[in-house]
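[1] model this:
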Amino acid sequence: MRTELLPIVDCVGSPRARGRAHGETLRTTIADKVGRWRNAIGDAYGIPADTFLPRFLAATNFRDAIERFTPALAEEVSGIAQGAAIGEDTAYAMQLMDEEWWFGEEPRDGHCSSLAIAPTPDQPTMVAQTMDLSGWHDGAQALLRFPDRDGNETLVFTSAGMIGLMGVSTGGLGICVNTLSQLRTSRTGLPVAFVMRGALGCSDASEAVSFLRSVPHASGQNYQLGDRDGIATLECCAAGATQLTVENGRSLHTNHPLESREARPDTVSPLFSDNSRKRLESLRSDLGGDLRVTPDAVKIALSACRAGGEVSIARDPASSATTAMTIGAILYEIGDEVAVSVCAGPPSVEAWRQVTPARS
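    Here you go, the predicted structure:
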């Protein structure tokens, strides 16, 4: 998707009304995406979606955790189903992206790269990432905009039909994520999309850390947090949350755990891939040490295409729809005001656009 075509969907009212606005506004996009998703399930797992999805939902129970820890988001998903005119189970299953991957045992290297930079006297806190997903998500990118509990505004980058992938509030909290597929999973934990949105509803990074420590996690995931006062990074999985030590005011992360060793029992490969390691080296080369980190430097780091460790992945037109590409990149600058820069594709080839959310 071209960045200038990225839709911004205003979602107001009750949680169900917000979901309904999301679904109605993006109804055609969601319908097209559901078709691509169902085809991709057959390609990835070797069985049709009509067989895989009922089996997946019957073998897991994430609903109890969702209702306990994020009940408003359960209502939002129901609203998406209503607005998009799709089945409740379809809308629900669409939220379970990371959980689908490990349940289906899809071989994945994982390709999101994230960072958080602590504030300095002349620079605000910065949180940023590339969001790398299968190419069939391309064309479904969107920004959701809704008022938060304090009357400020929250912006969430998403793939149409999902409650969110990453987001920031003008109250001063930004969250980015990257998959840690090597870590322990749970068929009854809180799925990643709900963890991210639940944490984003917190007032600051400290409260979000407490939330991440308190919920049972369904999937391995790294969460980069930043507010006006500082940053925090946690590697989370079914075994709990590990808060990482932040050195030199910056946290750089890709798709292997840096501190957690709570590996899945069925993990036989190393806890890191060569690609993930090389992407981390790329981030460190551009943003590590004593280098001064500016918003432009962050954008350059997210645009890097070093061989074997491409942070920005441009789609090869000849590749299959299940091949990973960068469907978006985002940068939050969290100071007295919050500035959001978003790219609706690989930042190595696509333009950035600044979106300035309102603050009460």
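
[2] going forward, measure contacts and count neighbours with C-alpha atoms only.
    Fine.

[3] so who does residue 140 touch?
    29-30, 33, 159-160 (Cα atoms under 8 Å, 6 or more residues apart in numbering).

[4] most neighbours, which of those residues?
    Using other Cα atoms under 10 Å as the neighbour criterion, residue 160 leads the contacts of residue 140 with 29 neighbours.

[5] where's the residue nearest to residue 186 when sequence neighbours are not counted relative to residue 102, distance?
    Using Cα to Cα, 6 or more residues apart in numbering and skipping residues adjacent in sequence, the residue nearest residue 186 is residue 218, 4.5 Å away. Separation of residue 218 from residue 102 (Cα to Cα, to the nearest Å): 10 Å.

[6] ok, now residue 301?
    Where residue 102 is concerned, residue 301 sits at a distance of 29 Å (Cα to Cα).

[7] structure for this one too, so we can compare:
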Amino acid sequence: MTLPLLHLQGSPYRQGVQHGETLRDEIAGNVAVYRSRMLTSGLTEPDLAERSQRYLGLFTREDASYRATMDGIADGSGQSLLDIALLNARYELLYSTWSEFGRPTAEGVRSECTSFGGADGVFASGGTQIGQNWDWFTGVEGALLQWKHGETTVLGFTEAGVAGAKIGINSNGIGLCVNGLGASVDDWKIDSAPFHLRTRRILESASLAEAVGHAVAPRPACSANFFVGSAESGVATVETSPLGSRVIYQTGEAPLVHTNHFRAPEALGVYESWLESGRVSTYHRCERMETLLDKESPLSTERLYAAMRDHDGGPIAVCRHPVETDPVDLQTHTALAVHLELDAQRLSYTWGPPCESEFTTVAI
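    Now for the predicted structure:
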């Protein structure tokens, strides 16, 4: 199965309208999915309205063009602006709720994202490369967006209705993958640039230094990891939290790997309260991916894809499938597998678990 590819043109508002009209049904589906997940996680309808309104104000304050794109998505899709704000702030709203209420369970939403990457010399095909298995709720709809930011062309994956792509590449040789993190200090009330605005800014960056700067500043409301690559400058993973940030650079011949826990939480003084609900998956996937990618140097694409399709660990494996006995609202799978070649400016992906299909390649 392939994703819709939208070539966005015109003003930010017109780009939003195009997004909204083309993905009208998918956006309606995502609104329903996230409203359900947030209510399941402990929020009430008044909570959702209050928090969505607050984030609408933050998007308006932080970035007028992003807000204009949201307006266009709302008008094009027929959804309320508040529900579009909910989608664009879903990272802060959902992750802070999990930290606040300690939900959901299903053994800690068994799995999320496994990212990897390395500079030129790590991969047999050459150049800087990064990628990930993006594991998330079943039923979430996505698309690929391509747009221009000045002279920079951006190609990235987004969830339908979210104005800022979260995974992708640009014509400056910058690439981005992401990992959800959580800490007890996460607080949706912190006034800061929201996650999806940061990912858009990173994907519009001209250099690794600029991309890292967008990841770490200003202080975020919720913890997150931004796995950033540059054709010119290599690979860095940026762990961020309300208490501070830490940049880890890939060195040597081994790829860098990151999943859904801080590699050294004591370095930032964070307490990962959500790991108490049994999130052993993040540790298993990190160790397993490092082991698999260490079997060959330089690493071939065939070996890489085999690792992305690995099922060791069953329900907590790198390649994830829904556990049918889990509550429907808590079922997850590998929704997207993506391989980004930054020098070649190619994005290869599977929509759904990578064991079920071949990779489709799109180039800038």
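
[8] on that earlier part again, residue 301 and residue 102 of the first structure: which has the busier surroundings?
    Of the pair residue 301 of the first structure and residue 102, residue 301 is the one with more neighbours under other Cα under 10 Å, namely 23 against 18.

[9] which SSE is the aligned partner of residue 91 of the second structure in the first structure in?
    Residue 91 of the second structure maps onto residue 98 in the first structure, with residues paired by TM-score structural alignment. Assigned by DSSP states H and E, residue 98 of the first structure belongs to helix 97-104.

[10] Next SSE downstream of that helix?
    Note on helix 97-104 of the first structure: by DSSP H and E, the next helix or strand toward the C-terminus is strand 113-117.

[11] list the contacts for the match of residue 91 of the second structure?
    Each residue near residue 98 of the first structure by Cα under 8 Å, 6+ apart is listed here: 179, 191-192, 219.

[12] Give me the common contacts of residue 218 and residue 102 of the first structure.
    Common contact partners of residue 218 of the first structure and residue 102 (Cα under 8 Å, 6+ apart): residue 185.

[13] quick one: residue 63 of the second structure from residue 16 of the second structure, how far?
    Taken as Cα to Cα, the span from residue 63 of the second structure to residue 16 of the second structure is 14 Å.

[14] now swap in residue 310 of the second structure and tell me
    37 Å.

[15] Those two - which one has more neighbours?
    A direct count of neighbours by other Cα under 10 Å for residue 310 of the second structure and residue 16 places residue 16 higher, at 29 against 19.

[16] Would you mind measuring from the residue nearest to residue 186 of the first structure to residue 208 of the first structure?
    17 Å.

[17] For the stretch 251-360 of the first structure, which segments count as helices?
    Here the stretch 251-360 of the first structure has its helices, by DSSP state H, counting those that start in this stretch, at 274-287, 295-302.

[18] In a markdown table, list the ones you listed along with distance to residue 236 of the first structure.
    Below are these laid out as a markdown table (distance: least, Cα to Cα, whole Å):
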| stretch | distance to residue 236 of the first structure |
| --- | --- |
| helix 274-287 | 18 |
| helix 295-302 | 23 |
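
[19] how many neighbours does the residue lying closest to residue 204 of the first structure once chain neighbours are set aside have?
    Distances taken as Cα to Cα, 6+ apart place residue 173 nearest to residue 204 of the first structure, at 5.5 Å, with adjacent residues excluded. By other Cα under 10 Å, the residues close to residue 173 of the first structure number 30.

[20] Next up, the contacts around the counterpart of residue 173 of the first structure in the second structure.
    In the second structure, the residue paired with residue 173 of the first structure according to TM-score structural alignment is residue 174. Neighbouring residues of residue 174 of the second structure by Cα under 8 Å, 6+ apart: 203, 205-208, 228-231, 342.

[21] make it 10 Å
    By Cα atoms under 10 Å, 6 or more residues apart in numbering, the contact set of residue 174 of the second structure is 128, 154, 168, 202-208, 211, 228-235, 340-343, 345.

[22] Select from those every entry located in strands.
    Among the contacts of residue 174 of the second structure, the residues falling in strands (DSSP state E) are 154, 168, 228-230, 234-235, 340-341.
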